[in-house]
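> coordinates only, sequence not included:
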């Protein structure tokens, strides 16, 4: 039996989906460019999997996000959810 997703996993899932769609990428296109499986992207976007750091780095590179910007967007996402 799997554990429920953490608030951070849910924010990460929402952020990945929002940025991916804003960039006009399908899950498959993002996965292909980041050299991960399409189902992995889907699992991340549903908060069903915790990302490996190396995979997250590749996904962020494809999405054109720096670690700093990614962290800021996660913080903004957390702030927005509290309002």
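Nice, thanks for sending it over. Nothing here was measured: the structure is a model prediction, and the numbers come from that model.
> please make it C-alpha for all contacts and neighbour counts, starting now.
Will do.
> so what's the residue most central in space within the chain closest to, chain neighbours aside?
The structure's the chain has its C-alpha centroid closest to residue 16; by C-alpha atoms, centre = their mean the separation is 3.1 Å. Leaving out its chain neighbours, the residue that sits closest to residue 16 by C-alpha to C-alpha, 6 or more residues apart in numbering is residue 45, at 6.4 Å.
> alongside the first one, take a look at this:
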């Protein structure tokens, strides 16, 4: 859910993020819903697109870490 909140706070659709990250929208949707983990390359691309540290995808406490990043 953190990824969706991050995306919507920026006023972007799933298609917007997927297009800017150069991935398929369906793949982005699976990542956002938690059904898939992105590769490092894709994580970097999504992170750059939405403006956060891509390593958050591989953190055990991604919700907590991202909230600290966005509220700091």
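Cool, got the structure. Only a predicted model underlies this, so the values are computations on that prediction, with no experimental measurement involved.
> superposing both, give me the TM-score.
Scored against TM-score structural alignment, normalised by the length of the second structure, the superposed chains reach a TM-score of 0.73; 62 aligned residues with a C-alpha RMSD of 2.0 Å.
> which position in the second structure aligns with the residue nearest to residue 16 of the first structure?
Aligned by TM-score structural alignment, residue 45 of the first structure pairs with residue 32 of the second structure.
> how about residue 24 of the first structure?
Looks like residue 24 of the first structure aligns to residue 11 there (TM-score structural alignment).
> kindly report the same for residue 11 of the first structure.
Using TM-score structural alignment, residue 11 of the first structure pairs with nothing in the second structure.
> please report how far residue 11 of the first structure lies from residue 33 of the first structure.
23 Å (C-alpha to C-alpha, to the nearest Å).
> again, but for residue 26 of the first structure
11 Å.
> next: residue 71 of the first structure.
22 Å.
> before we move on, what about residue 64 of the first structure?
12 Å.
> next, count neighbours for residue 16 of the second structure.
Neighbour count for residue 16 of the second structure, taken as other C-alpha atoms under 10 Å: 14.
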